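*Asks:* Just need the structure, nothing else, for what follows:
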Amino acid sequence: MIWGGNTIGEEDEDDETIQDNNNNNHELTASNQIYPVKSPPIGSRFIGKVAIITESNCAIDRATAILLGKEGAKVTIHGTVEKELRETIVKMVRAGISQDNILVVQGVIENDQTLKNLVDKTYNKFGRIDILVNSAGAIGRQGSNSPASSISNKLKHNINRQNSGSVDSDREENDLLEDDGKPSGSFRNSLASRRRSSHFDSHFDTLFNINLKSITKLTRLCVPYLEKQKGAVVNVSSFGGQQQFSDYAYYNTSRVALDNYCRSIAIKYAKKNVRVNNVSPGFITSESADEESTVNKFYLNWIKEHVPMARGGTAEEIAKVIAFLASDDASYVTGATIVADGAVSIFSKPADFF
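*Replies:* Predicted coordinates:
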């Protein structure tokens, strides 16, 4: 058995296959216990089902699209960058998923027409909707498509602080909010202050439009179709909804709101036989592979020191939690938020890091 993997019921090298008098195959295990050979259940949970996965062009979202597709689902993938969507298609096909079972919808998730296209095009092509995975999310600097970019930006600032032994208080709140990554001046400068205030408003609106508003709208559009199939909604939240960080105040608030939204509509939609759950991942290290070696090393070392499991999670690990909640295996689970963060949200950390 592989921890966190798909492999179950592996044979020992000493195991043998024998036949009884009825010529039925059996396995003889190392413990001498005989049982009929059966195909493992992995790979069949979503046969005949249709899933919509937003922002399925990187990391957790892409891993979820691949996993659900491998287990039989027809999948609508979504994103804004054509190159990344093509990469997702290639990875899905290489995983054995038929191109006929893949639909691509491209567009900005905050756009109402994109949301309508996701629902209408999925239903027109596949004739049903069973699963909605709301995985679109924004964090940190606007204009960055990678959550790791914003985190590494903060890490770079912390490296500089540690090397210089000083703290620039004027930059603390702005490290992840400047579009061009450059200082915009002191709060004592009234013009800079007004510009900064406008930027904060825009940042707030963007985070909530993506992290909450788009999710509520798309869920509402999908519910009539999900109701017919006794379907499931899985929202990808964040451990930021459990553990608060000062420089991510808007982001944390949007995730707390999403967690509460999940609980509220789970009650509402239970009568419609639609389950709604959240997954809250912690630090996912796969997206940091392209970062500078100094930042990457600092990032990984910090994780080892401050995450009780001493490592970041993988996109595939989170995808398996999402798949569980989307499947009939979780048929009595609704309104839950599963935190998959290596226990970092319940572990005390130095207050000055974030």
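
*Asks:* C-alpha only now, for contacts and for neighbours.
*Replies:* Will do.

*Asks:* How far does stretch 293-306 sit from its chain's centre?
*Replies:* 21 Å (Cα atoms, centre = their mean, to the nearest Å).

*Asks:* now swap in stretch 115-125 and tell me
*Replies:* How far stretch 115-125 lies from its chain's middle: 22 Å, per Cα atoms, centre = their mean.

*Asks:* want to put them side by side, so please do this one too:
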Amino acid sequence: MNTPTVLITGALTGIGRATAFAFAREGYRVAVSGRREEAGNALAAELRALGNEAEFLLADVRFEADVRNLVEQTVVRFGRIDVAVNNAGTEGQLAPIVEQSAANYAETFGVNVLGTMLSLKHEMRVMLAQGSGSIINLSSVAGKVGIAGASVYVASKHAVEGLTKSAALEGAAAGVRVNAVAPGPVATEMLDRFVGGSEENKAGFLATIPAGRAATPDEIAQTIVFLASDKVSYLTGQSIAVDGGHTAQ
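*Replies:* A predicted model of the protein is given here:
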């Protein structure tokens, strides 16, 4: 079998970066994308230093021309796309709903929802033609429950869950699986922003998690690799919460 290829959006930091290395360790050829060219080229160089084929492609998932080019150039470079991880996302402005704005809605939904939809559109076009493929969207526990002070982010992740289910129905008969991973708190800069940059706030929040801690980015990445694999070839249309027991409460 030919060496498989994975495409990862929002790959330059946090979960996306950990996911790139996790797939590289599994022997994948890796296409990574993001909005910062210097950081992207540095990441691709790190992946190649491990012995993997890797390419950085500049893209802003809010713009269809960028996404179309990203998918097309990945196919040109590697011949196919076996796995796609739609990780690009933002928490937007965290504030009570009475302080929310149309501008924050547009920015948050532009990245989290429109970006996921456009990525699915062009990735599935390739995978349906191949007759195979696995797509993993990044949701959140915010796609399953409400969070006070994060209404727009929560709404965007609920939308990602809906996109995941609908796309899965469209791809199932053709051998294209679409699932989501819904992380709880993860030790990234986004978590620090969620708790207002306070170590005291963070400790108090993590004390409410049954596992008593945040996940590492690699723990989320390993779940993504598992969902992408043929070990779960009958799994589609699902959102897997990786949250230390948070949503079980």
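
*Asks:* What's the TM-score once they're superposed?
*Replies:* Remark: TM-score between the superposed chains equals 0.90 [TM-score structural alignment, normalised by the length of structure 2]; 246 aligned residues with a Cα RMSD of 2.4 Å.

*Asks:* most centrally placed residue in structure 2?
*Replies:* Taking Cα atoms, centre = their mean, the centroid of structure 2 lies closest to Asn87, which sits 2.1 Å from it.

*Asks:* OK, contacts around that one?
*Replies:* Asn87 of structure 2 is in contact with Ile8, Thr9, Gly10, Ala11, Ile15, Gly16, Asn137, Leu138, counting by Cα atoms under 8 Å, 6 or more residues apart in numbering.

*Asks:* Could you find the counterpart of it in structure 1?
*Replies:* Asn87 of structure 2 maps onto Ser135 of structure 1 when the alignment is built from TM-score structural alignment.

*Asks:* Run through the neighbouring helices and strands of the host helix or strand of Glu123 of structure 2.
*Replies:* Glu123 of structure 2 is part of helix 115-130, with elements assigned from DSSP states H and E. Using 3 or more Cα pairs under 8 Å, 6 or more residues apart in numbering; DSSP states H and E as the contact test, the elements touching helix 115-130 of structure 2 are helix 64-78, strand 83-86, strand 133-138, helix 151-171, strand 176-183.

*Asks:* Those into JSON lines, with extra columns for distance to Ser101 of structure 2 and mean neighbour count?
*Replies:* Formatted as JSON lines, those follow (distance: least, Cα to Cα, whole Å; neighbours: other Cα atoms under 10 Å):
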{"stretch": "helix 64-78", "distance to Ser101 of structure 2": "24", "mean neighbour count": "18"}
{"stretch": "strand 83-86", "distance to Ser101 of structure 2": "26", "mean neighbour count": "28"}
{"stretch": "strand 133-138", "distance to Ser101 of structure 2": "24", "mean neighbour count": "27"}
{"stretch": "helix 151-171", "distance to Ser101 of structure 2": "9", "mean neighbour count": "21"}
{"stretch": "strand 176-183", "distance to Ser101 of structure 2": "26", "mean neighbour count": "27"}
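
*Asks:* Any chance of JSON lines for the ones you listed, columns distance to Ser119 of structure 2?
*Replies:* Conversion of these to JSON lines gives the following (distance: least, Cα to Cα, whole Å):
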{"stretch": "helix 64-78", "distance to Ser119 of structure 2": "6"}
{"stretch": "strand 83-86", "distance to Ser119 of structure 2": "7"}
{"stretch": "strand 133-138", "distance to Ser119 of structure 2": "10"}
{"stretch": "helix 151-171", "distance to Ser119 of structure 2": "11"}
{"stretch": "strand 176-183", "distance to Ser119 of structure 2": "12"}
